[in-house]
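[1] need a structure here:
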Amino acid sequence: MSISSLSHLREAERARRIIIKVGSALLVDRDGMPRRAWLESLVDEVAALKSAGQDVVIVSSGAIALGAFRLGLEGGGRKTLADAQAAASVGQVALASLWAELLLRHDIIAAQMLLTLDDLEDRRRYLNVSATLARLIEAGAVPVINENDSVATEEIRFGDNDRLAARVGQAAGADAVILLSDVDGLYDGAPSSEGAQLIAKVDGVTPQIMALADTRSSSGMGSGGMVAKLQAAKIAERAGMALAIIGGRIRSPIAQACENDHGTLFLAQRRDGPRKAWLGGRIAPAGRIVIDRGCAEALSGGASLLAPGIERIEGDFERGDLLSVIDEKGEPVGQGLSEYGSDDLRAIAGKGQGEQEALLGYTPRSAVIHRDHWVSA
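    Presented below is the predicted three-dimensional model:
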């Protein structure tokens, strides 16, 4: 049974396993203190979901905000990378303690997991994360996950917990992802503008839907925005997961959204196999290939990517690295794992099979990106 309405999120038959993402602005007030009464109401909901037979994984922001208050750092701990890392180091302790305390009131054990981008981009580490989540859930614990901002840098980080939540959903084999936010869904215009309408349901994140995104985080406390949420929805929809954006400022936000049907639900579009879903959800390509129209058409028909259709190579990368592929107009075609390093690929780009061996000095591989290592956009 598929998830086709917000009310289905509280039905174990349709949503056996759900990811709940909590934004910083919901968990921490502007003075840097936890919003305990609100958080207690959410933990009550988590306990009710578990009692109904649903598995719950929490992706929680808030470490930097909590740590910045305790260290007395200006700008919410985000003025410099060093400030953010220091604030996260202190805040992660406070955040884990807070969740553990409140969940224990319902006899639920909290388990902390701090992840980096590489933990989910690298296949072996991704499988380790998946196995750990499975065992924790089997044991009855509620994993509480955050990005490990104490060691993450601008180059190797998610930068928002929306996409992290979707990737964790893939690793956990979840049915749905709930993004609790300081906005109550996707609007057809700026939410503050007169006449803007909430979009109740999205059947596929198209370029037109992406164009509606507001890149700002209205609280100034978090690092995400509507763009990150839509990117998370794209990751979720290809893995067979529904994703909901609902307003989190009210108490018991999940129950309120489900009962009042208020929020935006993004429907699952397809369920790729586990490896393809992981590959399609990766967000840090090492380089980019521009291809011609004929090559794009061949890829859409299930072919592998071959050198003659390549027009341009961007970036420096090694064999096995992730590459994004775009067409002549700059539109995304897909992404996959390269069979060549960037130097060799530049040498044979646009060349026929007969020319490639002389240019490479060895027998060319069957494809630049094999269809088994490829996912379309």
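[2] Every contact and neighbour count from this point should use C-alpha atoms.
    Will do.
[3] quick one, strands of the stretch 51-200 of the chain?
    55-60, 110-115, 142-147, 176-181 (DSSP state E, counting those that start in this stretch).
[4] Quick check: longest helix in this protein by residues?
    Longest helix of the chain, by residue count under DSSP state H: helix 81-104.
[5] Could you check the angle that one makes with strand 55-60?
    150 degrees (axes from the mean of the first three to the mean of the last three Cα atoms, to 10 degrees).
[6] Can you give me the buried ones in stretch 198-211?
    By neighbour count on 16 or more other Cα atoms under 10 Å, the buried set for stretch 198-211 is Leu198, Ile199, Ala200, Lys201, Val202, Val205.
[7] Dump these to CSV, plus distance to Ser61.
    Shown next, in CSV, are those (distance: Cα to Cα, whole Å):
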residue, distance to Ser61
Leu198, 25
Ile199, 25
Ala200, 25
Lys201, 26
Val202, 25
Val205, 25
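[8] one more, for comparison:
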Amino acid sequence: MDTPALASHRFAPAQCPRLVVKIGSSLLVAEDGSVRRDWLAGLIAEIAGRHEAGQKIVIVASGAVALGAKLLGFERSSRNSLDYAQAAAAAGQIALSQSWVELLGKRGLTAAQMLLTLGDLEDRRRYLNASATLDRLLQLGAVPVINENDSVATEGIRFGDNDRLAARIGQAGAVGGVILLSDVDGLYTANPNDDPEAEFVDTVATIDERIVRMAGGASTMGTGGMVSKIEAAKIATSAGIPLAIVSGHCDRPLTTFAEGGKGTVFVAEGTVTAREAWLAGRLTAAGTILVDAGAAQALRQGNSLLPAGATGLRGAFDRGDVIDIEDENGAVIARGLSEYDTDSAARIIGKKSGELEDILGYAPRSSLVHRDHMVLL
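    The predicted structure follows:
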């Protein structure tokens, strides 16, 4: 495993030509609803320095709702109402954009805004379009500033936090690393506010149940917290992208981290294809196929999912839809593209290959999910 110093070097310009930096709401917007311009100017100075060193930076930044609420005179309690929050986001986003344009411009950099919804990255065609736009902006030397389009996103069809959005943008932008600047300095074995014996975790090689249990607590202004950061780390590392959680409560947080400052690094080893990364990082699936222990083991060995190993299904899906594959313990172990729609799949689960043609009335496809269209989780 990397030492903490070596792990932080993974995000340096020489090792990481493209970097996503996510900025939490509580860092960007003060409690009174104003932009923390002095802090932001310091961060942009760091970004400019990295840009000169050859590193392309993508910014994922929230705070529009908090800023817009002040501009429109909303009470804090109004933010819990979806229509008020959307109105606040519409007003706040313009103000935030002005700050980015002005402060980046002073450093000779061009800001380019991208507002995305969950569907833009879950739908394969729209994902590829967003990816192409992001790639071209970076090639042109612009600094993309990305946020969820809170003014139109609704509950149930939104990211809900910018941690996971940052990780998905990392996939779409083919970046070498993701840094989450937060109001916490990393992962602890327990909540340090509640447990004085909680130990800091500087490097995570594998995100297992033990790591997941360590997560807890939420930011005072954002909608994330450590749970969403762990989920973001899963998305990033599944695509071979290391992710770091770093405190933003200092004037030059990127430099502080690079020079040995505190931060938790989730290490990613190996590589996957762009299509596999997109599948693994999805936050939604049309349905679920349940499998027995034998099928689960076969999948881990690189085999396709055959009907004989399936024990049940949930949801409604068509052929080509993304579905999850769940083992006997209720864990999602793989994700892929279904070879059948719900009705046909329901008729053949648990059946042997030789029985399928008689059941369906036509020459069947051999698998429910083919290994070439599947990724293990």
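[9] hang on, the earlier thing: Pro364 of the first structure is nearest to which of the strands of the stretch 51-200 of the first structure?
    Smallest distance to Pro364 of the first structure across the strands of the stretch 51-200 of the first structure (Cα to Cα): 37.8 Å, for strand 110-115.
[10] List the buried residues for the closest one?
    Within strand 110-115 of the first structure, the residues that count as buried by 16+ other Cα under 10 Å are Ala110, Ala111, Gln112, Met113, Leu115.
[11] quick one: the longest helix of the first structure to strand 142-147, angle?
    Interaxial angle, helix 81-104 of the first structure versus strand 142-147 (the same axes, to 10 degrees): 170 degrees.
[12] residue range for helix 81-104 of the first structure in the second structure?
    Under TM-score structural alignment, helix 81-104 of the first structure corresponds to residues 82-105 of the second structure.
[13] what does the matching stretch rub up against?
    Stretch 82-105 of the second structure is contacted from outside by 35, 37, 41, 44, 63-69, 71-72, 78-79, 110-111, 113, 145, 150-152, 154, using Cα atoms under 8 Å, 6 or more residues apart in numbering.
[14] What range does the strand or helix carrying Ile18 of the first structure cover in the second structure?
    Using DSSP states H and E, Ile18 of the first structure sits within strand 17-22. Strand 17-22 of the first structure corresponds to residues 18-23 in the second structure, going by TM-score structural alignment.
[15] which residues touch the matching stretch?
    Contact partners of stretch 18-23 of the second structure, identified using Cα under 8 Å, 6+ apart, comprise 11, 55-62, 162-163, 166, 169-170, 173-182.
[16] Leaving out the residues flanking it, which one is nearest to Ala12 of the second structure?
    Ala258 (7.3 Å; Cα to Cα, 6 or more residues apart in numbering).
[17] How many neighbouring residues does that neighbour have?
    Ala258 of the second structure has 18 neighbours, counted by other Cα atoms under 10 Å.
[18] Hmm, Asp163 and Asp219 of the second structure touching each other?
    One correction, residue 219 of the second structure is Ser, not Asp. No - with contact defined as Cα atoms under 8 Å, Ser219 of the second structure does not reach Asp163; the gap is 11.9 Å.
[19] Between those two, which is the more surrounded one?
    With neighbours defined as other Cα under 10 Å, Ser219 of the second structure and Asp163 compare such that Asp163 has more, 34 against 15.
[20] Contact partners for the more buried one?
    Asp163 of the second structure touches Lys22, Leu180, Gly224, Ser228, Lys229, Ala232, counting by Cα under 8 Å, 6+ apart.
[21] same deal with Val272 of the second structure?
    By Cα under 8 Å, 6+ apart, the neighbours of Val272 of the second structure are Ser238, Ala239, Gly240.
[22] ok, 10 Å please
    Ser238, Ala239, Gly240, Trp278, Ala280, Val375 (Cα atoms under 10 Å, 6 or more residues apart in numbering).
[23] Ala15 of the first structure now?
    1-3, 8-9, 53-55, 174-177, 241-242.
[24] what do you get if the cut-off is 8 Å, keeping everything else the same?
    Neighbouring residues of Ala15 of the first structure by Cα under 8 Å, 6+ apart: Ile3, His8, Leu9, Gln54, Ala174, Asp175, Ala176.
[25] Also Asp31 of the first structure?
    Here Asp31 of the first structure is in contact with Phe69 (Cα under 8 Å, 6+ apart).
[26] quick one: it and Gln269 of the first structure, what's the gap?
    Counting by Cα to Cα, to the nearest Å, the gap between Asp31 of the first structure and Gln269 of the first structure amounts to 41 Å.
[27] And Arg10 of the first structure, by the same measure?
    20 Å.
[28] Show me which of those two is the more surrounded one.
    Ranked by neighbour count (other Cα under 10 Å), Arg10 of the first structure and Gln269 place Arg10 first, with 20 against 17.
[29] surely that one meets Ala48?
    No - using Cα under 8 Å, Arg10 of the first structure makes no contact with Ala48, being 9.4 Å away.
[30] can you pull the contacts of the closest residue to Ala190 of the first structure other than its chain neighbours?
    Closest residue in space to Ala190 of the first structure, ignoring its immediate chain neighbours: Ala196 at 6.5 Å, by Cα to Cα, 6+ apart. Ala196 of the first structure is in contact with Tyr187, Asp188, Gly189, Ala190, counting by Cα under 8 Å, 6+ apart.
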